[in-house]
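Undergrad: This is a predicted model, with the sequence first.
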Amino acid sequence: MVRFLGFGAGLVFVIALLVAALLPREDVPADPIKAIHEHARSAHWQHDGPLGMGVFGTYDRAQLQRGFQVYKEVCSACHGLRLVAFRNLSEIGFSAAEVKALAKAKEVPSINPQTGEAATRPALPSDHWPNPFPNEVAARAANNNALPPDLSLIIKARPDGQNYVYSLLTGYDKAPPKGFDVPQGLHFNPYFHSVNIAMAKPLNDGQVSYADGTNASVDQMSKDVVAFLRWTSEPELETRRQVGVGAIIFLGILSLLAFLTYRRVWAGIAH
């Protein structure tokens, strides 16, 4: 009797599995966000080298300085750059005097040596770029509960980072599809993962004045600040590529010498 009941239960279970496998499944509703989300557009970057192969590319110092200007005048109001010290800016072409002036214009947290109370002081070249907010709570309170990310490593922190950030900065002019409602306090940007982003359009034509006379269009400013942020993410990029090319040349010469030595050693040996 027990075997019969066990056999019957197993048979019912098998029939249920077969029915579930053979019955047509209901179509999964399409995600409306995925339908309007767009992938990042590709742009040409000098530091990626010819054909984007990233072997012989070098940073354009003039572009890096323009990008720093965009960050300083626009982005730094909300976004920090905590891994970059003022003295690092000498690597993109600023003189020692310019670095000191840039640092002196910023205030950093300090301690009053006489009272021991919290205070501020002009930054030194050895100091890091100050955060625009004292803490996360203050940052969220000032940005409708959204936390502006630190931009030091933003290019490496996002897939296809430089093209993504470039597309994001230039994607605000695209209108949402008909019937798509953007929640209050958010802004439509098809390159953002949820297409609704808390950050308002940060750049407008002519928003900064470049000293070298470059036209400060949204597209140009976006490319410049992205190039600067690529440098903050990978300041060693040029050195690493130089070492890599040198290593390849060295190994090539060593391989040729090893082959010639092999031919010389075995030249008198009959096959």
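TA: On my side now, so go ahead.

Undergrad: Could you use CA atoms for every contact and neighbour count after this?
TA: Will do.

Undergrad: Going along the chain, name the strands of this structure.
TA: Secondary structure of the chain (DSSP state E): strands located at 107-111, 118-122, 187-188, 196-197.

Undergrad: Next, format the ones you listed as JSON lines and append distance to Lys100.
TA: Output for the strands of the chain, formatted as JSON lines (distance: least, C-alpha to C-alpha, whole Å):
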{"stretch": "strand 107-111", "distance to Lys100": "13"}
{"stretch": "strand 118-122", "distance to Lys100": "10"}
{"stretch": "strand 187-188", "distance to Lys100": "38"}
{"stretch": "strand 196-197", "distance to Lys100": "36"}
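
Undergrad: try this one next to it:
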Amino acid sequence: MIRLIGILAGLFFSVALLWSLGNGVVAVAQQGYLKEATAESEFHLHPRELDLQSNGPFGTWDLAQLQRGFQVYKEVCAACHSLKYVAFRDLKALGYSDAEVKAIAAGFQVPGIDANTGEANLRPGLPTDYFPSPYPNATAARAANNNAVPPDLSLMTKARHDGSAYVHSLLTGYRDLNTFSVGGKHVKDEFPDFSTPEGGHFNPYFANLNIAMPPPLTTEGQVTYAPGQPKATVDQMSTDVAAFLTWTAEPKKVKRTQVGWPVLGFLLFATILAWMAKNQVWAAIKPKKPRAA
């Protein structure tokens, strides 16, 4: 009798849980169907795939590309965006010499203290300094950028889904709102009231389609690459700076994977060895047969 009551109680609770789950699924489905379509939900695009040498479990850094990406950041992006988690001395990992790192650091003005007066000032950077913000504070940043604060780029490719591809797609994704269409549907035809605010720019790869940042890379040769390097097209410069920001967000990525595979191999070998040792140690011991009732 007790067993029967337990079975019935278990069935009751199982049915109750399934009923609750079913109601939740139906409610979510109905909410999704009833949710009003918006321009953002209909025309926001996912980042296009970006093939970088660092992609995948066996990826490696393309140092020449990272140096080109740093050049794009320094000559274009650094005017608005900081890299507050990257020190100048970290650039040695990209193949720069100590003298080159020192020269790069000296080309930036960083906050300092006057040794004679104790007052705050700006001084040339040192290799131990971190990349400074181009603005003294958020208020100044908003005043210079249509009330928008340019984000720090140190961890941008980790903070966004498909970060490397997102950066590349965003930089090359500026479009004309009046002519943009997806699958034959035009934004202005589907949502006549949707518009880009004054000072904003239409970009379908940005979450709300409107971004305060104007297109930073607009013309071929905007950054002059060294002889022997690929042609500095907008797509190439965008790819290079995306690769560089991938490195700033995860500089140990390649080293971690290079160390990880031998560790996994050792653990697999140790597991097999332990299993074989167990079989060898217990081989002579036979399990006892259970006594007949």
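TA: Yep, it's here. Please read these numbers as outputs of a predicted model, since none were measured by experiment.

Undergrad: Can you pull the TM-score for these?
TA: For this chain pair, the superposition-based TM-score is 0.84 by TM-score structural alignment, normalised by the length of structure 1; 244 aligned residues with a C-alpha RMSD of 2.2 Å.

Undergrad: picking that back up, out of the strands of structure 1, flag the one nearest Leu147 of structure 1.
TA: When the strands of structure 1 are compared by C-alpha to C-alpha, strand 196-197 sits nearest Leu147 of structure 1, at 11.4 Å.

Undergrad: Quick one: the residues in structure 2 that that closest one pairs up with.
TA: Here strand 196-197 of structure 1 aligns to structure 2 at residues 210-211, judged by TM-score structural alignment.

Undergrad: mean shift between that stretch and structure 1?
TA: For stretch 210-211 of structure 2, the mean deviation from structure 1 after alignment is 0.7 Å (mean C-alpha distance after the TM-score superposition for structure 1).

Undergrad: Show me the contact partners of that stretch.
TA: Identification of contacts with stretch 210-211 of structure 2 by C-alpha atoms under 8 Å, 6 or more residues apart in numbering yields 196-197, 200-204.

Undergrad: Tell me the one among those nearest to Tyr96 of structure 2.
TA: Once C-alpha to C-alpha is applied, the member of the contacts of stretch 210-211 of structure 2 that ends up nearest Tyr96 of structure 2 is Asn203, at 35.1 Å.

Undergrad: what's the closest one in contact with, if anything?
TA: 170, 173-175, 209-211.

Undergrad: cutoff 7 Å now
TA: By C-alpha atoms under 7 Å, 6 or more residues apart in numbering, the residues touching Asn203 of structure 2 are 173-175, 209-211.

Undergrad: same question, Lys84 of structure 2
TA: Per C-alpha under 7 Å, 6+ apart, neighbours of Lys84 of structure 2: 130-132, 152, 154.

Undergrad: Greatest separation within the contacts of stretch 210-211 of structure 2: which pair is it?
TA: The distance between the two most remote of those (C-alpha to C-alpha) is 14.8 Å, for Pro197 and Pro204.

Undergrad: Looking at the two, which one has more neighbours?
TA: Pro204 (25 against 11; other C-alpha atoms under 10 Å).

Undergrad: who's in contact with the nearest residue to the more buried one once chain neighbours are set aside?
TA: Counting by C-alpha to C-alpha, 6 or more residues apart in numbering, His44 is the residue found nearest to Pro204 of structure 2 once chain neighbours are left out, at 5.0 Å. By C-alpha under 7 Å, 6+ apart, His44 of structure 2 lies in contact with 204-205, 207, 209.
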